[in-house]
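Undergrad: coordinates only, sequence not included:
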């Protein structure tokens, strides 16, 4: 399989210790080269007051993935084998570190080879692990904690998807908000830009084994705190690849409401009510945002837009 620029971006980001260090900055600069000129956010108008306030104030409300329509959203896998290996290896190291180095050199011992061949210690520490935990660790709680700690806002590269209008804009009764990102590409300090991540589509879940290890053995590192919640948040099944999605991802400790650029255009759904169309157009007029409306073709399975008003 051909490696994508997205894979390269996340690999570069994984080398950074914090989201603000030099390695992270270089990763974001690389991502910005691939950032689309425009991104779109489909919105249902069922929570009319919130949506109206967000449009008027250039705000965006971050959501919990627990409320998303994909049951696998932010799902991740945890390897029990790697956790046991980590547990045993570290216990071996603690034992052998008490021995003096001359012991190894005198008997020409390689302590790493010794670790791999200690079947007796492996059996004893596996038993110790089971005795201490009484059962397999409750990974479901760890995974739930990951989901609980993430806040997300979803965007797409496309505004003409019939499926997304149906799923996220209340069956074409809502709106689609367009953001022009041209002026943001050089501003890596912008929240709207820096927290924006491209979604990876795969049949394999994100691996959260390292988080489980840190959680179980209480050895959390700054790197894990900075990056572990990003991995499951940007990994989705290939079934969703048609969405061409980008996401703002933030830890729950952040404010759920963030400031956005003023929309460059608002697209009304083809089935929007006259009442909703009226107030959306009023907001657009007051803020100088062009407003257009989607119209379905009578020949093709596609849509066109009315002239800006």
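TA: Structure's in. What do you need? Bear in mind the structure is a predicted one, so any value in this text is a computation, not a measurement. Residues are numbered from 1 along each chain as shown.

Undergrad: alpha carbons only for contacts and neighbour counts from here, please
TA: Will do.

Undergrad: which residues sit in contact with the closest residue to residue 206 other than its chain neighbours?
TA: Among residues not flanking residue 206 along the chain, residue 76 sits closest, at 4.7 Å (CA to CA, 6 or more residues apart in numbering). Contact analysis of residue 76 by CA atoms under 8 Å, 6 or more residues apart in numbering lists 143, 205-208, 232.

Undergrad: could you redo the last one with a cut-off of 6 Å?
TA: 205-208, 232 (CA atoms under 6 Å, 6 or more residues apart in numbering).

Undergrad: out of those residues, who has the most neighbours?
TA: In terms of neighbour count, residue 232 stands highest of the contacts of residue 76 at 25 neighbours, by other CA atoms under 10 Å.

Undergrad: Help me confirm that residue 122 is found in a helix?
TA: Yes: with DSSP: H, G, I helix; E, B strand; the rest coil as the criterion, residue 122 is assigned to a helix.

Undergrad: what's the burial count for it?
TA: Residues near residue 122, counting by other CA under 10 Å, number 20.

Undergrad: Return the distance of the residue lying closest to it once chain neighbours are set aside relative to residue 7.
TA: Nearest residue to residue 122, sequence neighbours excluded (CA to CA, 6+ apart): residue 88, at 6.4 Å. As judged by CA to CA, to the nearest Å, residue 88 and residue 7 stand 32 Å apart.

Undergrad: With neighbour numbers in mind, choose between these two.
TA: Legend: neighbour count by other CA under 10 Å for residue 88 and residue 7, higher for residue 88 (23 against 13).

Undergrad: which secondary structure elements does the helix or strand encompassing the more buried one contact?
TA: Element membership of residue 88, judged by DSSP states H and E, is helix 80-96. Packing contacts for helix 80-96, counted by 3 or more CA pairs under 6 Å, 6 or more residues apart in numbering; DSSP states H and E, involve no helix or strand.

Undergrad: So which bits of that helix are buried?
TA: 83-84, 87-89, 91-92, 96 (16 or more other CA atoms under 10 Å).

Undergrad: and what of stretch 3-21?
TA: Judged by neighbour count using 16+ other CA under 10 Å, the buried positions of stretch 3-21 are 6, 9-10, 12-14, 16-19.

Undergrad: Pipe those residues into JSON lines and attach distance to residue 227 per row.
TA: Formatted as JSON lines, these follow (distance: CA to CA, whole Å):
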{"residue": "6", "distance to residue 227": "15"}
{"residue": "9", "distance to residue 227": "13"}
{"residue": "10", "distance to residue 227": "10"}
{"residue": "12", "distance to residue 227": "12"}
{"residue": "13", "distance to residue 227": "8"}
{"residue": "14", "distance to residue 227": "7"}
{"residue": "16", "distance to residue 227": "9"}
{"residue": "17", "distance to residue 227": "9"}
{"residue": "18", "distance to residue 227": "8"}
{"residue": "19", "distance to residue 227": "8"}
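
Undergrad: Included below, for side-by-side comparison, is a second structure:
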């Protein structure tokens, strides 16, 4: 996709409100121009060889990626500070908060009575604010970045199978292999076509492939951070939030995609695409997608080459290529064997 096409795609994604998701999906898909193949770089090890043999691609959490800036979101802490202060500065607001805390916690076993007594009356809340609870709260807000990353499951691919940096980084310095996937071949996707798919989150929720957008302007995830905060509070406290808080902490459609599909400009060389799960799943979670081919690295040993070829044939992969440096000093490949 050209620079202009990528910008149009990103602006379209950021404009969605979730009011008509099927129509928004169609709009977004119309903006995407899929490459002929997508590629996955692999080192040679037992897990990757088994995944090759069984046509499996595993989802990962954004928090586990090697780049700590991955999922390039921004949480406006100062904005949250101002909202926090303004919402609970007046006596009326403090009274409403105290009543909400009382309704939430008074009949909940396991909640210390000292805590309930403090948060369920105005004077107790005033004391908490005087003791610096705002700064403690904002420190907690900053931890939401990793919690948001934990919410996102994706599979990373590249549109370039001859990216020298990716061969070095993810294919063990050209000693591994690179899998080729055909996004136009529906028969190569096993997901949704097997009996075991009936209870799979990918089958139920879906998973689409999107290009990654590169920018030095991060996505503002402040409102999504509030929603994640609410979910985390419910999980930690094991009680529903007061009604007045739930109204402010609603889920935001498309926010998982917007957070996952932006990376810093310096990573543009990755030419990355991502398959994003549309539901929560326990790891390990995976899809089954038969590669159209496999490219063996420049420095892959003969022993490992034989293993890759054996696993590829068992997986039903039709074409096996060997990397070369061509006459123009470019990384390239030739067809080694066709199954």
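TA: Now that the structure is in, tell me what you want to look at. Nothing here was measured: the structure is a model prediction, and the numbers come from that model.

Undergrad: circling back to that earlier point, inside strands: which ones of the contacts of residue 76 of the first structure?
TA: 206-207 (DSSP state E).

Undergrad: how about a markdown table for the contacts of residue 76 of the first structure, with distance to residue 125 of the first structure added?
TA: Below are those laid out as a markdown table (distance: CA to CA, whole Å):
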| residue | distance to residue 125 of the first structure |
| --- | --- |
| 205 | 29 |
| 206 | 28 |
| 207 | 25 |
| 208 | 23 |
| 232 | 31 |
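
Undergrad: ok, the contacts of residue 76 of the first structure vs residue 43 of the first structure, which is closest?
TA: Taking CA to CA as the measure, residue 43 of the first structure lies nearest residue 232 of the contacts of residue 76 of the first structure, at 23.5 Å.

Undergrad: Name the nearest residue to that closest one, sequence neighbours excluded.
TA: residue 74 (4.5 Å).

Undergrad: Quickly find the element holding the most far-flung residue of the second structure relative to its centre.
TA: Relative to the C-alpha centroid of the second structure, counting by CA atoms, centre = their mean, residue 123 is the outermost residue, at 42.8 Å. Per DSSP H and E, residue 123 of the second structure falls inside helix 122-130.

Undergrad: Helix, strand, or coil at residue 320 of the second structure?
TA: Applying three-state DSSP: residue 320 of the second structure is strand.

Undergrad: cool, residue 154 of the second structure as well?
TA: Here residue 154 of the second structure is recorded as strand under three-state DSSP.

Undergrad: Burial check on it, number of neighbours?
TA: Neighbours of residue 154 of the second structure under the rule other CA under 10 Å: 23.

Undergrad: wait, doesn't it sit right on residue 279?
TA: No: taking contacts as CA atoms under 6 Å, residue 154 of the second structure lies outside contact range of residue 279: 10.8 Å.

Undergrad: Checking the counterpart of residue 303 of the second structure in the first structure next. Helix, strand or coil?
TA: Using TM-score structural alignment, the partner of residue 303 of the second structure in the first structure is residue 275. Under the three-state scheme (three-state DSSP), residue 275 of the first structure adopts helix.

Undergrad: and residue 275 of the first structure, how far is that from residue 106 of the first structure?
TA: From residue 275 of the first structure to residue 106 of the first structure the distance is 87 Å (CA to CA).

Undergrad: repeat for residue 302 of the first structure
TA: For residue 302 of the first structure relative to residue 106 of the first structure (CA to CA), the value is 78 Å.

Undergrad: Which residue of those two possesses the greater neighbour count?
TA: Just comparing residue 302 of the first structure and residue 106: by other CA under 10 Å the higher neighbour count belongs to residue 302, 13 against 8.

Undergrad: what's the matching residue for that one over in the second structure?
TA: Matched across to the second structure, residue 302 of the first structure falls on residue 330, judged by TM-score structural alignment.

Undergrad: Could you do residue 198 of the first structure as well?
TA: Here residue 198 of the first structure is matched to residue 211 in the second structure, going by TM-score structural alignment.

Undergrad: Show the contacting residues for that match.
TA: Residues in contact with residue 211 of the second structure (CA under 6 Å, 6+ apart) are residue 273.

Undergrad: hmm, try it at 7 Å
TA: By CA atoms under 7 Å, 6 or more residues apart in numbering, the contact list for residue 211 of the second structure reads 272-274.

Undergrad: Across to the first structure, which of these hold up?
TA: Contacts conserved in the first structure for the contacts of residue 211 of the second structure, using both residues aligned by TM-score structural alignment, their matches' CA atoms under 7 Å: 272-274.

Undergrad: So which of those residues is the closest to residue 25 of the second structure?
TA: Nearest to residue 25 of the second structure, judged by CA to CA, of those is residue 274 at 15.8 Å.

Undergrad: mind checking what residue 177 of the second structure lines up with in the first structure?
TA: Aligned counterpart of residue 177 of the second structure in the first structure: residue 175 (TM-score structural alignment).

Undergrad: One more: residue 153 of the second structure?
TA: Using TM-score structural alignment, residue 153 of the second structure pairs with residue 151 in the first structure.

Undergrad: Quickly note the distance from its match to residue 67 of the first structure.
TA: Residue 151 of the first structure is 11 Å from residue 67 of the first structure, by CA to CA.

Undergrad: In terms of neighbours, single out the busier of those two.
TA: The neighbour count for residue 151 of the first structure versus residue 67, taken as other CA under 10 Å, is higher for residue 151 (24 against 9).

Undergrad: got the residue ranges for the strands in the stretch 201-339 of the second structure?
TA: Residue ranges of the strands in the stretch 201-339 of the second structure, as given by DSSP state E, counting those that start in this stretch, are 207-211, 213-214, 219-220, 262-263, 272-277, 286-288, 293-296, 319-325, 331-338.

Undergrad: Where in the first structure does the fourth one align, residue-wise?
TA: Just to be clear, that refers to strand 262-263 of the second structure. Against the first structure, strand 262-263 of the second structure falls on residues 235-236 (TM-score structural alignment).

Undergrad: wait, what's in contact with the most centrally placed residue in the first structure?
TA: Nearest residue to the geometric centre of the first structure (CA atoms, centre = their mean): residue 233, 2.6 Å. By CA under 7 Å, 6+ apart, the contact set of residue 233 of the first structure is residue 74.

Undergrad: for residue 277 of the second structure, same thing?
TA: Taking CA under 7 Å, 6+ apart as the criterion, residue 277 of the second structure is in contact with 153-154, 202, 206-207.

Undergrad: Out of those, which comes closest to residue 171 of the second structure?
TA: residue 154 (19.3 Å).
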